[in-house]
Structure formats: C-alpha cells, structure tokens
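> predicted model, plus sequence, below.
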Amino acid sequence: MRITMIGSGYVGLVSGTCFADFGHHVTCVDKDAKKIEALENGRMPIYEPGLDALVAANVAAGRLAFTTDLARAVKGADAVFIAVGTPSRRGDGHADLTYVFDATREIAEAIDGPCVVVTKSTVPVGTGDKVEAILREKHTAEKVAVVSNPEFLREGAAIDDFKRPDRIVVGAEDTRARGVMAEIYRPLNPNVHPLLFTGRRTAELIKYAANAFLATKITFINEIADLCEATGADVGDVAHGIGLDSRIGPKFLQAGPGYGGSCFPKDTLALLKTGEDFEAPQRIVEAVVKVNDSRKRAMGRKVIQALGGSAEGKTVALLGLAFKPNTDDMRDAPAIAIVQALQDAGAAVRGYDPESMEMAKPLLDGVTFCSDAYDAAKDADAVVLVTEWDVFRALDMRRLAEVAKGRVLVDLRGVWDKGAVERAGFTLTSLGR
C-alpha cells in the first residue's frame, strides 16, 4: 500500500520506517528541510537503537523516501498518517493541536482519491471529530475517512515495540477504513498481535489512560520507597513481592527519581485538562503529576543530605542525563531539576551521558560535560547515578575511588551493588533502602 507519514519526528520516522519494512511504500514528510536533507543522507535526527540501519535498508530497497512536499506525497496515497507534535500548551497544559489541524488542512487540499486519514499523534478525545470536520469541507465521507491509531512506542525499544506490539488500537467509524487499516497491519500475525477495533473517541482515550496508569505505577512505588526508607523496609523486595501478583505485575515498579520524557508529563497534563473540559475530574492523575514534579527536585536534596547537609563549594558528578537509557531525549528529564537544586545549593556539577549531551547542553547551563564516567567523577565529592545506562552498571568502583575526591555514591536507580561499593571505600545512598 502507499502510505504518507506527515511528520518525521520520533513517532513518524519510526512508524514510517517500520511500515516500509513490512513492504509498504512510504513517504515521510517534514517541513524542516534540514531534517529531510539529513535523512536523505542517512543522518538520524534522534538516537534510537537500530533505526539508522533500518532506514538505510528501506531507502536502498526503494520503499522509503523523504520529502518536504506534502501535496505531492499525499496524492495517490491509500492512507495518510498525521504524526506531528502535540506539546503541552502554555497556560493550561492542554495538548496544542495547532500542527495537527494545520496538517489536516494541507491534506484536505492535496487528496485526489479515496483515502484514510489516520491520527497517529497523541490527541485528546474528540480531536478526530474536528479533523473530520475540516476534511468534510472539501471531501465526502465516501472519499475520506478518519481513523485514530495511537502509538505505544517506548523510546529505546521503539522498533521492537512496533513490530511486536502488545496490541494495535484502531478507532474507526467506517467499515472501509477498518479494512484499509487491517491491510496495513496484515504483516503482523493477528493471533499474536491482535488488532483492537474500537470507536474513534475510545481509541483516543485508550492512549491517555494507558500512559496515566503507567505514570501512576511509577509514582506509587516512588512514594512506597520513601516509606521504606522511613520504616527500614526494602523497596526492591516490596516491589518484587507485589509484582508477583498477576493483577499487578512487575513492570514500572522500579523506584527512581520520577518519570520524564516526551509522553508521560504532557499526556497526564492533557488528561487532566480533558477531565476538566468534560466535568469528569481525574483526581488520582492530578496527585500523580504533583508528586512526580516535587520528587525530581527532592532528588537534589537527597544528594545534598548525602554530602552531610551542605553542597556549598562541593563538586557533584552526574552519570546519565537523558530521562531514560537508550535515548537522547532530555524532555522533562529528572537531571534538569537535580542540576538546578544542586546549583542553587552552591555545588559545581559535572555530567556525562552516552548519547544525550548535545541535547543536554542548552538545558543544563553551567554544567561541565565530560568524556566518560571516570572523567565526570574526577575530583568529585559525590557521584550520582541518574540514568541506568548499561555502561554504568559494571563500573570499576576502585578506579572510580581513585579519581573521585569524596567517598559518597548516590544510586537513584537501584543498580549498584552495596558490597562492591563499600569494598571500594564508598558509602552508598540509594532509594527505598
């Protein structure tokens, strides 16, 4: 099938490339001419393991192309996916749908035959209705149908998530549109990766509900970690004990410095605003947002406490800056609030991340960026693990002790072994223990 993907950011690029790898012919569109030029030359705008090789293979096979010409890309397409950004709107936290509606208007002008327009972007309930209204100004229902097909991609594992999904949610009100979507996803085994067909509004809400629930699990175990510290319990054992319950499950029960990234922060805020608009307040999610925001800065205070209560004139090394491993995404990363808290307390901050330092530099003013973990720890009074990249899991603690000035290690991810740390002469501060 011929597929056009409007937006060549994280969702659009990964989705378009994977569709091409299924055998479809895909054109990815973006207004940013420099991004398109880079993609045509094999340079990725994001870090995602395996994406560069997959893009190159499908471009070479003639199934994947990039352009800034939306009108030309849309003509003759069987399906046009909208995968543009929906950032939080300043002032009220609602999803900013400007890019979605601008893209819809351009699509409406370019469509020249039967087509399914698919919202892949994360959008509030009812957005598909508005997209349909814009298209109806120029096209009949028989010609153009609107579908919601939310993405469930984890940064760092997006290709595997796309090709081996738990489920594929398709919100459609039109039988022909359902048939087109079934054909697009036909390469996936329906017995293993079920297509869940729902109403369009239901599909839009599934995405927000899923992310809000996962954010709630993260925030819940973080608060339990605080309780464990106060009572002498071990959050790792608590998480394991409750995760063995099949009704709860073990995922998203790792205590940490709070969630960040491109999805959870903006999607929880958007869900709160949707609840207000429909007079169905989401009080649990509201509490989750408040607790998570306060937790990030509290991690800075935890480091200060490990330093004896004062960071004035001290040097702190942060290992990991991205919000999670296997990505360069710095959006709402806990490291941002931690750096601010440490600098406000008079500390100098050194930092290292395997992939995100170029993204981090504009956001972390005054931080000294280093070449590796040992360089970051040089003359540091405290070393803090912020993001659990694999490269940090097996650090040589004795070598770390040779370069660090202080003997304080703070593990915000529960990765380091206490015995190994103490044998190297460090004291270990961790979460929930």
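Looks like it came in fine.
> when you work out contacts or count neighbours from here on, use the C-alpha atoms and nothing else.
OK.
> so which residues of the stretch 201-350 of the chain form helices?
Using DSSP state H, counting those that start in this stretch, the helices of the stretch 201-350 of the chain run over 235-243, 264-277, 283-306, 334-344.
> so which of those comes closest to Val74?
Of all these, it is helix 264-277 that lies closest to Val74, at 28.8 Å by C-alpha to C-alpha.
> now the closest one against helix 283-306, angle please.
Helix 264-277 runs at 150 degrees relative to helix 283-306, counting by axes from the mean of the first three to the mean of the last three C-alpha atoms, to 10 degrees.
> ok now helix 264-277, how far from the chain's centre?
Put simply, helix 264-277 sits 16 Å off its chain's centre (C-alpha atoms, centre = their mean, to the nearest Å).
> and what of stretch 52-59?
On C-alpha atoms, centre = their mean, the centre of stretch 52-59 falls 22 Å from the chain's centre.
> can you list the buried residues in that stretch?
52, 54-59 (16 or more other C-alpha atoms under 10 Å).
> start and end of stretch 34-52, how far apart?
17 Å (C-alpha to C-alpha, to the nearest Å).
> now that stretch: buried residues?
So for stretch 34-52, counting by 16+ other C-alpha under 10 Å, buried means 35-36, 39-40, 44-48, 51-52.
> which non-adjacent residue is nearest Asp381?
Once flanking residues are discounted, Asp381 sits nearest to Gly406: 3.9 Å by C-alpha to C-alpha, 6 or more residues apart in numbering.
> then Pro334?
In space, Pro334 is closest to Lys296, 5.3 Å off (C-alpha to C-alpha, 6+ apart).
> and the one you found, how many neighbours does it have?
23 (other C-alpha atoms under 10 Å).
> count the residues that sit near Gly309.
If you count neighbours by other C-alpha under 10 Å, Gly309 ends up with 11.
> repeat that for Val74.
28.
> distance check, it against Asp102.
For Val74, the distance to Asp102 - C-alpha to C-alpha - is 14 Å.
> that older thread, mean neighbour count, the helices of the stretch 201-350 of the chain: which tops it?
The highest mean neighbour count among the helices of the stretch 201-350 of the chain, using mean count of other C-alpha atoms under 10 Å, belongs to helix 334-344: a mean of 23.
> take a look at this one as well, against the first:
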Amino acid sequence: MKIAIIGTGYVGLVSAACLASWGHEVVGIDKDAGKIASLRQGIMPIYEPGLEELISQAVGQGLLSFTTSAAPAIAGADIVMIAVGTPPRLRDGEADLSFIYAAAKEIAASLNGFTVVVTKSTVPVGTGDDIERIIARTRPDARFAIASNPEFLRQGSAVADFQAPDRVVIGVDDERAGVLLQELYEPLRLQGIPVMTTQRRTSELIKYAANAFLAVKISYINEMADLCESVGADVRDVALGMGLDRRIGAACLHAGPGYGGSCFPKDTLALLRTSQDHGVSLRIIQESIVANDARKRRMALKVLNALGGNSEGRSVAILGLTFKPETDDMREAASIPLIEALQRVGLHIRAHDPQGMANARSLLNDVEFFDDPYECASGADVVVMMTDWKALKRLDLGRLAQVVRNRVLVDFRHVFDPVEARQHGFSLSTIGVQQEAAPEMTKQAPPVVTRIRHHTPVMQNR
C-alpha cells in the first residue's frame, strides 16, 4: 500500500518506520523544513531505541521518504494517517484540535480516488465526525472514509510496541475502510495479536479510557506508598501482593514521584473535560489528577527532610530528568516541579541525564548540567535518583561516596540496595518504606557558585 503520514513526531515517525519495514511505501509529511532536512540526512529529532536503524534501513530500501509537500503524497495514497499533536489548551485543558483540523483541510484539497483517512492522534470522542465534515465541506466530490486507529506506544519501547502490540484497535463506520485496515494489520493478526474492529467513536474513547485507568493505578499505588511509610509497611511488597492478582496485574504499580510524559497528564485531563461537556461526573479520574499534582509537590518535601530541613547553602544532584528512561522527552516530567520547588527554598541544583539535557535546558533555569553523573554528584549534599536509566542503576556507590559532600541518597525509583547503601555510609530515603533519621550535615559552607556551567549534552547530534 501507499501510505502518507502527516506529522513526524513520536507517533508519526515510529508508525512510518514500522509500516515501511512491512513493505509499504510510506511518506512522512511535516511543515517543519528543518526537521525534514535532518531526517533526510539520517538525523533523528527524538531519541527512541531502535528507531534510527529502522528508518535508515527503510530509506535505503526506497520504502520511506520525507517531504514538506503534502499534496503529491496525499494524492497518491491509499491511506492517509493524521499523527499531529493534540496538546491541552492552556485556558481549559481541553485537547487543542487546531492541528487536526488544519490537516483535514490539507487532506481534502489533495484527495484523488477513494482514500481512507486515519486518525492516529489521540483525540476526543467525535473528532472523526468533525474531520468528516471538514473534508466533505471542502471537497464535496471526494471519495473517502474516516477511521480511528489509536496508538498505544510507550516512549522508550515505541518500536517494539508497534511491531508487537497487545492489540490493534480499528474504529470504522465504513465497511471498505475496515477491510483496508484489516489488510494493513494482517502481519500482526498472523502473529496471534488481536485486531479489534469497532465503531469509530468507541475507538476514540478506548485510548482515553485506557490511559486514564493506568493513571489511576499509578496515583493509587503512590497514595498506598505514603500509607506504607506511616504504618511501617513496604510498598514494594504491597504492590507485588496486589500485582499477582490476575484481576489487577503488576503494570503501573511501581510507586514513584508521579506520572508524566506526553500521554497520561494530557489524556486524563481531556477525558475529564469531555465528561464535563456531556454532564457526566468522572470523580475517580478527577481525584487521580489532583493526587498526581500533589504527589510531585510532596517529593520536594522528602528531599528537604533528607537534608534535615536545612536548605541554606546546600546543593542537590538530580540524576535523571526525563519522565521515564529510554526517552529524551521532558513533557510533564516530575523533575521539573521538583527542581523548581527546591530552587524556591534556596537549594542549588546540579543535574545529569543520559539523553534529556538538551530538552531540559529549554525548560529549566539556573541549573548546572553535567555529562558525567559522578561529576554531577561531586560536592553535593544530597543525591536524588529521579529517573531509573540503566546507566544510572549501575552507579558505583563506593565511587559515589568518595565524591559527595554528604552521604545522603533520596531514591524515588527503588534503584539502590539499602544494605549496600548503608555499607558505604549513605543515609537512604525512598518511597513507601519508613525513613531513616536525617543525618548530621557537614557544617562547612560550600563554595559560592559564581556562574552556571553549560557542559556539552550527551545527545548533541540527535
């Protein structure tokens, strides 16, 4: 098949690469000329494991190309996929569909022959109806069908998620569109992966419902972690005991500093706004959002408590900045409110991330960035494990103990072994277990920071 994909972000780029690897002719379309020029040179706009290699192979085989000229790609396509952003509007949190509607108008102007227009972007219920009206109004003569095909890609494992998903959801109100999309995903069906066909509006709701439910699970286990700290229980064992129940499952039962990223915060808020528009109360979702916001603020208090409540002249080393490992995405990362809260009480922030520092620099002020985690921790009064990258999970605590000013660890990801930490003289504070008493801090004043050093980020060429 010939496929045009509008948008070369996480969803569009991964979808384009994977569909091309199945032998389809795919064109990735984006208005950002700089991004398209970089993609043509093999330079990735995002960090995603395995994506660069897959794109290089598909481009080399002539199955994948990139362009800013949408018209020719759309006119020759059997399927046109919309994979543009739907960020929350600042004024009310509803999904901003302006990019979706602009794409629909662009598609309408270039349609040639029967075409299935597929929405892969996460959109509120009824958006497919809007797209259908826009195209029909712009091109009354066009032959087309609108379908919903939501993505379920996790950043850091998006390529694997596309190639071996839990399920594929196809939402159609047109039989021809359903047949074509079933054919598109036939390689997955042959592997035994469920390919589910439903109504278009149902498909649109499935994505929001799934993400909001997972967000509720995360907020729930985080509140259980707080209870565990108070009653002397261990949240890791609580989560294990819950997760072994097949009705519940272990996914999203890892206590941490709160959920972030491009999906959960945006999608839970958009689902809540949709429910309000239809006069339906989703109190569990609403409380999950409130709990997650409070969770991120609570983490700053945990760091301050580890410092004995004394922030004057102290420095904090933050290890890991992105909202999860294996991605450079800083959207809604828990590190941002944590750092901002710590700065407000006068703490100096030192930070390291294997891939996310370039994006972090555009979001954070007065932060000292380091390429090396040990250099980042050098002279710090407390080291905070924020994102559990594989490289950071392998840190040598003996070496770390030699460079820090005070041997205090705050571990938000349960990375460090408590016994090993104590062997190296560290006081360890973590989530969901009773905390050790705050240590006596070194009395010597730290050196005054006269300027912010800007080190070359690890991902400078990505």
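That came through fine. The shown structure was predicted, so the numbers you read here are calculated from the model rather than taken from an experiment.
> hang on, the earlier thing: the residue nearest to Pro334 of the first structure against Pro257, yeah?
Yes: using C-alpha atoms under 8 Å, Lys296 of the first structure is in contact with Pro257, at 5.6 Å.
> what touches both of these two?
Pro334 (C-alpha atoms under 8 Å, 6 or more residues apart in numbering).
> hang on, the earlier thing: of all the helices of the stretch 201-350 of the first structure, which one comes closest to Glu137 of the first structure?
The closest of those to Glu137 of the first structure is helix 264-277. By C-alpha to C-alpha, the value is 26.1 Å.
> where in the second structure does the closest one fall?
Mapping helix 264-277 of the first structure onto the second structure (TM-score structural alignment) gives residues 264-277.
> thinking again about what came up before, for the residue nearest to Asp381 of the first structure, the count of nearby residues, please.
Residues within reach of Gly406 of the first structure, counting by other C-alpha under 10 Å, total 22.
> please, which helix or strand holds it?
Assigned by DSSP states H and E, Gly406 of the first structure belongs to no helix or strand.
> residues in contact with it?
379-382.
> just checking, what packs against the helix or strand hosting Ala104 of the second structure?
In the assignment (DSSP H and E), Ala104 of the second structure maps to helix 98-110. In terms of contacts (3 or more C-alpha pairs under 8 Å, 6 or more residues apart in numbering; DSSP states H and E), helix 98-110 of the second structure is packed against helix 70-75, strand 79-82, helix 127-138.
> may I see those organised as TSV, with distance to Thr115 of the second structure added?
As requested, those are exported to TSV (distance: least, C-alpha to C-alpha, whole Å):
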stretch	distance to Thr115 of the second structure
helix 70-75	9
strand 79-82	6
helix 127-138	12
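> most tightly surrounded among the ones you listed?
Of those, strand 79-82 is the most buried (mean count of other C-alpha under 10 Å), at a mean of 26.
> give me the helices and strands touching that one, please.
Contact analysis of strand 79-82 of the second structure by 3+ C-alpha pairs under 8 Å, 6+ apart lists strand 2-6, helix 98-110, strand 115-119 as its packing neighbours.
> now do 10 Å
Where contact means 3 or more C-alpha pairs under 10 Å, 6 or more residues apart in numbering; DSSP states H and E, strand 79-82 of the second structure is packed against strand 2-6, helix 10-21, strand 25-29, helix 70-75, helix 98-110, strand 115-119, strand 144-148, helix 175-184.
> check the offset of it from the chain's centre.
23 Å.
> stretch 388-402 of the second structure now?
For stretch 388-402 of the second structure, the distance to the chain centre is 24 Å (C-alpha atoms, centre = their mean).
> against Lys2 of the second structure, how distant is Arg143 of the second structure?
Arg143 of the second structure is 17 Å from Lys2 of the second structure, by C-alpha to C-alpha.
> what residue of the first structure matches up with Ala95 of the second structure?
Alignment note: Ala95 of the second structure maps to Ala95 in the first structure; criterion TM-score structural alignment.
> same check, this time on Cys376 of the second structure
When the first structure is aligned by TM-score structural alignment, the residue opposite Cys376 of the second structure is Ala376.
> top of the contacts of Gly406 of the first structure by neighbour count?
Most neighbours among those, by other C-alpha under 10 Å: Ala382, with 26 neighbours.
> neighbours of the residue nearest to Glu332 of the second structure when sequence neighbours are not counted, just the number please.
Closest residue in space to Glu332 of the second structure, ignoring its immediate chain neighbours: Gly260 at 4.7 Å, by C-alpha to C-alpha, 6+ apart. With neighbours defined by other C-alpha under 10 Å, the count for Gly260 of the second structure comes to 22.
> check Val192 of the first structure too.
Val192 of the first structure is flanked by 11 other residues according to other C-alpha under 10 Å.
> so it makes contact with Arg186?
No: the pair Val192 of the first structure / Arg186 is not scored as a contact, 11.9 Å apart, by C-alpha atoms under 10 Å.
> tell me the spacing between Thr427 of the first structure and Val384 of the first structure.
12 Å.
> apologies, that question was intended for Tyr208 of the first structure.
Tyr208 of the first structure is 32 Å from Val384 of the first structure, where distance means C-alpha to C-alpha.
> go on, Met357 of the first structure?
Counting by C-alpha to C-alpha, the gap from Met357 of the first structure to Val384 of the first structure is 16 Å.
> let me have the contacts of Gly406 of the first structure in JSON lines, extended by secondary structure and distance to Ala225 of the first structure.
Below are the contacts of Gly406 of the first structure laid out as JSON lines (DSSP: H, G, I helix; E, B strand; the rest coil; distance: C-alpha to C-alpha, whole Å):
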{"residue": "Asp379", "secondary structure": "coil", "distance to Ala225 of the first structure": "30"}
{"residue": "Ala380", "secondary structure": "coil", "distance to Ala225 of the first structure": "27"}
{"residue": "Asp381", "secondary structure": "coil", "distance to Ala225 of the first structure": "25"}
{"residue": "Ala382", "secondary structure": "strand", "distance to Ala225 of the first structure": "22"}
